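compute the structure for the input listed below.
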Amino acid sequence: MKILIVGSGSLFDESLLIRYHQWADVVIAADGGQMHLKKAGLCSDVLLGDFDSIGKAELAEIKDNSNSELITFPKDKDYTDLELAINLAIERGASEIVILGASGTRLDHTTANIHLLYKLSENNIKGYIEDEHNRIYLVKNSITIKKQKDYKISILPLFPFADGVCTKGLSYKLSDAKLSFGTGQGISNEFCDKTATISVKEGLLLVFVSRD
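You can find the predicted model right below:
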């Protein structure tokens, strides 16, 4: 099952939202993510959160006029709305998850949301975070990515190090390399083939496909 999760972070490209809305079998809005959908004239299948990002009038309108399944959580809770949405997607049998509206001006939230990709990895679910300039993957074995014009690839270790890192189809090749946390060794690599393959033997990699 393909699930789209829409968070309340920045989401300026409406066409991106429309494309993934058409792709998804189920759409989950995490709190203010519902407003991104509404602006684009789209609906969610599930709306969840503590609704601190949606006004009372807006929430009342949603309850009266929407067919979305509504799941309410208390404001004082141990998990962010986006994490609750990911947990629900996993519980409902997602095989692939795309997350929009997960980045923005709050770097603490953005960083925490990137870390949530670990939940997908641990449950063997394909997925990534995407915005207008980036697609972010968490890789524990290997991944093959199609070349995109004007995009670069950055590879960063999560946790102290990633060992046995190999790349194919990138200009700056890595062969059985060890990437340590706290260095920028894997930043801004470039495609030199139609696809790039990145693999790691030990540890986890964050892979960013990014453009200016």
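
C-alpha from now on. contacts and neighbour counts both.
OK.

quick check: the residue nearest to the spatial centre of the chain vs Ala102, distance?
In the chain, the residue lying closest to the centroid (CA atoms, centre = their mean) is Ile129, at 1.9 Å. Between Ile129 and Ala102 the computed distance is 7 Å (CA to CA, to the nearest Å).

could you also give me the structure for this second sequence? I'd like to compare it with the first:
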Amino acid sequence: MKAVIVAGGKAPNKDLFLCEIEDADYLIAADSGVNVFYKYNVEPNVILGDFDSAKHEAINSFKEVEIVKFKPEKDFTDSELAFKNAIEHGADEIVLLGCTGTRLDHTVANIGLLKRALDLNIKAIIKDENNCIFLVSKGVELQGSHGQTISFQAFGESVRNFYIADAKYPLYDYNLQFGDGRTVSNEFIDKSIKIDFSAGIVMVIYSND
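As a prediction, this is how the structure comes out:
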């Protein structure tokens, strides 16, 4: 089951929003994420959060939608509450929109949700107009178009014996550390790139300007 969460960071544009909800089974508006649903006249399945930034007009427009309100003084971000809600409703795929933006602290916490999803064997990805971010714990073949930019970072501990094949800049038997610039801004030269490693977790970032 695919769930789409729209949180209160940088709002997704119309094309991205409509593309992701088209085949979704469950839609969650996290706090001011409800403003996006209101703007594009799409009804979510649930609206949740402390509503410190959501427009009351947007919340009140959805008369038949479940609304779950939390106190501002809580131990979880609105995105995390939405993530928990998606899992409780059986999601095995979660797309996180509105989870990047000006608040770097929230962005980092939202990337942490990707790790939680990985541990639960749930496919999860953060998307905005410029980036797609997800984590992998084993070798994969990645799809893309010629010249498309892709970067890799170690998530947490170092990634052992990391290699990149069929990319513009191949790499072999490399111990990848977080913040390493060597794996930033690689490019597709064909339709796929292969990566593999013996230990660790890799953060994959498709990006464009």
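
picking up where we left off before, give me the common contacts of Ile129 and Ala102 of structure 1.
Ile114 (CA atoms under 8 Å, 6 or more residues apart in numbering).

rewinding a little: any idea which helix or strand carries whatever residue of structure 2 lines up with the residue nearest to the centre of structure 1?
Aligned counterpart of Ile129 of structure 1 in structure 2: Ile126 (TM-score structural alignment). Using DSSP states H and E, Ile126 of structure 2 sits within strand 123-127.

helix, strand or coil for the residue of structure 1 positioned farthest from its centre?
Relative to the mean C-alpha coordinate of structure 1, counting by CA atoms, centre = their mean, the farthest residue is Asp64 (30.4 Å). Three-state assignment for Asp64 of structure 1 (DSSP: H, G, I helix; E, B strand; the rest coil): helix.

on that earlier part again, apart from its neighbours in sequence, what residue is nearest the match of Ile129 of structure 1?
Leu96 (4.7 Å; CA to CA, 6 or more residues apart in numbering).

assign a three-state SS to the alignment partner in structure 1 of the one you found, would you?
The alignment partner of Leu96 of structure 2 in structure 1, by TM-score structural alignment, is Ile99. Of the three states, Ile99 of structure 1 takes strand under three-state DSSP.

could you point out which element follows the top strand by length along structure 1?
Longest strand in structure 1, counting residues (DSSP state E): strand 152-168. Counting by DSSP H and E, the next helix or strand C-terminal to strand 152-168 of structure 1 is strand 177-180.

give the aligned range of that next one in structure 2.
The aligned range for strand 177-180 of structure 1 is 174-177, by TM-score structural alignment.

list the buried residues in the matching stretch.
For stretch 174-177 of structure 2, burial by neighbour count (16 or more other CA atoms under 10 Å) applies to 175-177.

with stretch 198-210 of structure 1 instead?
198-201, 203-210.

just stretch 61-68 of structure 2 next, same as before
62, 67.

what's it in contact with?
38, 43-49.
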